[in-house]
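Peer 1: Provide a 3D model corresponding to the input given below.
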Amino acid sequence: MSRSGRDPNERLRTAKKRTTSSARWLTRQINDPYVKQAKADGYRSRAAYKLIELDEKFDLFKGVTRAVDLGIAPGGWSQVLRLKCPKAKVVGIDLLPTDPIEGVTIFEMDFMADEAPAALEGALEGAPDLVLSDMAANTVGHKQTDHLRTMGLVETAADFAIQYLAPGGTFVAKVFAGGTDTELLGILKRRFTSVKHAKPPASRKGSSEWYVIAKGFKGPVEEKED
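Peer 2: The predicted structure is shown next:
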C-alpha cells in the first residue's frame, strides 16, 4: 500500500485502460493554464476565454440587447455574455444537456431540427444583435469528412444569422483550418460589411479551429418586383 492508502498497482491498471489519446488529453488539461483560470473565475469551460479574446479584438458586445448561443453546452460562452451584457436577453440551444444559467433560456434540442429557429426567435422576442456558434460536429477520425460535417453546421448557423439578425448585427462561428468555404465566405461578404478570420490565443496551438467574425449585417434582401 502507498502512503495514501491506495494500491499503486491499481493506478497502473487504471492507466493501462486509458487510450493514448485520452491520456494525452488528461495531461493537457492538467497543465493547461486556461483550464486552471476557468476554474478560478467560475467559468464552465476554457472556451470562455476564446470569446473574451475575440471580443477584445472585435468589440462583439457593444450595444447587444439580444443574443443567440448555438451549441451552448457546457455554457461558458453564455456565462461571458451574461457578464458582458447583463441586460441582454440570451437564448442557447444544444443537443447536450446544459445546467441552468441565470438569465439564459436554454433549449435542449437539435439546432438542425425544423422547429429550432422558430423556438429561438420566439424566446428572444425580437431580432438578435449577435449570433454565436461554437458548434462542431462529432469527429469520425477522417479529416475531410469531419471538416465537411462541421462546415454543414457553420452554413446552417450562417443561414439562421442571415434570416434573423437585426441590421448591424454580428455573426461569429467556429470553422477549421482553411477558414470558411469559398461559397459561404462570398455570401457573408455580400451580407456583412466586414468579414474576418481569427484564432484567439486561448485556442490551442495544435488545434485546427479558427473563427469567422462577420460584422455589420446589411439587413434582409428586398425582393424586386417583376
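Peer 1: When you work out contacts or count neighbours from here on, use the C-alpha atoms and nothing else.
Peer 2: Noted.
Peer 1: pull the longest strand from this structure.
Peer 2: strand 209-217 (DSSP state E).
Peer 1: Determine the set of other helices and strands touching it.
Peer 2: strand 170-176, helix 182-191, strand 192-198 (3 or more C-alpha pairs under 8 Å, 6 or more residues apart in numbering; DSSP states H and E).
Peer 1: Turn these into a markdown table, columns for distance to Gln144 and mean neighbour count.
Peer 2: Output for those, formatted as a markdown table (distance: least, C-alpha to C-alpha, whole Å; neighbours: other C-alpha atoms under 10 Å):
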| stretch | distance to Gln144 | mean neighbour count |
| --- | --- | --- |
| strand 170-176 | 11 | 24 |
| helix 182-191 | 16 | 15 |
| strand 192-198 | 20 | 16 |
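Peer 1: Distance to Glu56 for these - can I get that in a markdown table?
Peer 2: Putting these into a markdown table (distance: least, C-alpha to C-alpha, whole Å) gives the following:
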| stretch | distance to Glu56 |
| --- | --- |
| strand 170-176 | 14 |
| helix 182-191 | 22 |
| strand 192-198 | 12 |
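Peer 1: want to put them side by side, so please do this one too:
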Amino acid sequence: MTAKSKWLDFHTHFGEDGSVNSPFAVVSISVEDVDKARMPNLFTIGLHPWQTDRLDSYRMVVNRLPGLLAQRRCLALGEVGVDRLRGAPLPAQQELLALQLRTAETQHKPVVFHCVRAWSEMLSTLRAARFTQNCALHGFQGSCPVLPGLLDEGWFISVKPRNNGTIAPEVAEIPLQQILIETDAKPVLIADVYRAVAQVKQIPVADLLSTVTENAQRFFGINPAAVGKHA
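Peer 2: Here you go, the predicted structure:
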C-alpha cells in the first residue's frame, strides 16, 4: 500500500489563481511509508488498519511509532482505526489500535480515525483505552451511523468529496465548530472542497476558512503560526 495522504489545511488563503496557498497543510503518513518518501513539513502518523495484517505490524507500532509521534512536526496519531473489509482480523486490529492509543495518550497527541463497518469495535477499544485527547473522524462522505453520538462527544469531523466530487448533504448537520476539511489524496484542489462545503453550509467561503483554522487549532492543540515558525 502506498502512503494514503490526507490534507487538513488549517491556515490558508486563496491565491490569485483560485488555488489555496498555505504552509500549514497536514499530510497523513503511514508508519510503514516513512522511509519511502521525503517527510512533509507537518504530518500525522500511525499504522493504518489496512496494514495491520503485515508480519511486522507490532514491531512498527511498538518500536517505531513512539519516536515518530514524538517529533515536533507530528501533530497527531492517524489514520488509525478498525476496518471490517480489509486488514487483519478485527481482534488483532483492535489490539494494535489500543497500543497506538496508549502511545498517543502518553504523548498527549490527538487522533484521526478511519472506520469501516466496525463502529462498535472501534468505539469499545477507544473507551477501554480511557483515551482523553481530541478525536477526529476521517473521510466523512455522509455515511456514519454513529455521527450524532460522535458530535455529542465533541469529535471533529473531517469532510472530503464523494467520488463524484460533490459534498454530502449530511454535512449540513455538522456544527461549523466541529468541521475539518480534506482531499483524501483525491485529484482535486482543496480550494474547491472549501467552496463546495461552504455551499452546503450556506456560508461565505471566507467564513469557512476562518472557522476551519480555529477548529484545527483546537483539534491539534497548537498555534498554527508557531508551528510554521519552528517546523
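Peer 1: What would you report as the TM-score here?
Peer 2: The TM-score (TM-score structural alignment, normalised by the length of structure 1) is 0.36; 134 aligned residues with a C-alpha RMSD of 5.5 Å.
Peer 1: quick check: angle from the longest strand of structure 1 to strand 170-176?
Peer 2: 160 degrees (axes from the mean of the first three to the mean of the last three C-alpha atoms, to 10 degrees).
Peer 1: Taking their axis directions, strand 209-217 of structure 1 and strand 192-198 sit at what angle?
Peer 2: 160 degrees.
Peer 1: For Pro66 of structure 2, grab the count of nearby residues.
Peer 2: 18 (other C-alpha atoms under 10 Å).
Peer 1: Name the next helix or strand downstream of the helix or strand it falls within, please.
Peer 2: Using DSSP states H and E, Pro66 of structure 2 falls within helix 65-69. Next in sequence after helix 65-69 of structure 2, counting helices and strands by DSSP H and E, comes strand 74-83.
Peer 1: what about Thr156 of structure 1, which helix or strand?
Peer 2: With DSSP H and E as the criterion, Thr156 of structure 1 is inside helix 143-164.
Peer 1: Structure 2: strands as residue ranges?
Peer 2: Using DSSP E, strands in structure 2 cover 7-9, 13-14, 20-21, 25-30, 42-46, 74-83, 111-116, 135-140, 156-159, 179-181.
Peer 1: Likewise for structure 1?
Peer 2: 66-70, 89-94, 104-108, 130-133, 170-176, 192-198, 209-217.
Peer 1: Would you mind putting the ones you listed into JSON lines with distance to Trp25 of structure 1 alongside?
Peer 2: What follows is these, written out as JSON lines (distance: least, C-alpha to C-alpha, whole Å):
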{"stretch": "strand 66-70", "distance to Trp25 of structure 1": "25"}
{"stretch": "strand 89-94", "distance to Trp25 of structure 1": "23"}
{"stretch": "strand 104-108", "distance to Trp25 of structure 1": "27"}
{"stretch": "strand 130-133", "distance to Trp25 of structure 1": "24"}
{"stretch": "strand 170-176", "distance to Trp25 of structure 1": "20"}
{"stretch": "strand 192-198", "distance to Trp25 of structure 1": "24"}
{"stretch": "strand 209-217", "distance to Trp25 of structure 1": "17"}
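Peer 1: Relative to Lys17 of structure 1, which of those is closest?
Peer 2: Among those, strand 209-217 comes nearest to Lys17 of structure 1, with 29.3 Å by C-alpha to C-alpha.
Peer 1: which helices and strands sit right next to the helix holding Pro66 of structure 2?
Peer 2: strand 42-46, strand 74-83, helix 90-107.
Peer 1: out of those, nearest to Cys135 of structure 2?
Peer 2: strand 74-83 (9.6 Å).
Peer 1: Show me what that closest one is packed up against.
Peer 2: strand 25-30, strand 42-46, helix 65-69, helix 90-107, strand 111-116, helix 119-128.
Peer 1: one more time with 10 Å, if that's ok
Peer 2: When contacts are defined as 3 or more C-alpha pairs under 10 Å, 6 or more residues apart in numbering; DSSP states H and E, strand 74-83 of structure 2 sits against strand 25-30, strand 42-46, helix 65-69, helix 90-107, strand 111-116, helix 119-128, strand 135-140, helix 205-220.
Peer 1: So which of these is nearest Leu8 of structure 2?
Peer 2: strand 25-30 (5.1 Å).
Peer 1: got the angle between the helix holding Thr156 of structure 1 and helix 182-191?
Peer 2: 20 degrees.
Peer 1: now helix 143-164 of structure 1 and strand 66-70, what's the angle there?
Peer 2: Going by the same axes, to 10 degrees, helix 143-164 of structure 1 makes 160 degrees with strand 66-70.
Peer 1: list the buried ones in helix 143-164 of structure 1?
Peer 2: Asp146, His147, Thr150, Met151, Leu153, Val154, Glu155, Ala157, Ala158, Ala161, Ile162, Tyr164 (16 or more other C-alpha atoms under 10 Å).
Peer 1: got TSV for those residues, with distance to Arg191 of structure 1 too?
Peer 2: TSV is the format used below for those (distance: C-alpha to C-alpha, whole Å):
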residue	distance to Arg191 of structure 1
Asp146	27
His147	24
Thr150	22
Met151	18
Leu153	19
Val154	16
Glu155	14
Ala157	14
Ala158	10
Ala161	10
Ile162	8
Tyr164	12
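Peer 1: Please identify which pair of the residues you listed lies farthest apart.
Peer 2: Most distant of the buried residues of helix 143-164 of structure 1, by C-alpha to C-alpha, are Asp146 and Tyr164, 27.4 Å apart.
Peer 1: export the strands of structure 2 to TSV and tack on mean neighbour count?
Peer 2: TSV is the format used below for the strands of structure 2 (neighbours: other C-alpha atoms under 10 Å):
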stretch	mean neighbour count
strand 7-9	24
strand 13-14	15
strand 20-21	17
strand 25-30	24
strand 42-46	26
strand 74-83	28
strand 111-116	22
strand 135-140	23
strand 156-159	25
strand 179-181	27
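Peer 1: hmm, back to that, out of the strands of structure 1, which is closest to Lys36 of structure 1?
Peer 2: strand 209-217 (21.2 Å).
Peer 1: Let me know how buried the closest residue to Arg195 of structure 2 other than its chain neighbours is, in neighbour terms.
Peer 2: Leaving out its chain neighbours, the residue that sits closest to Arg195 of structure 2 by C-alpha to C-alpha, 6 or more residues apart in numbering is Val205, at 5.9 Å. Residues lying near Val205 of structure 2 (other C-alpha under 10 Å) number 18.
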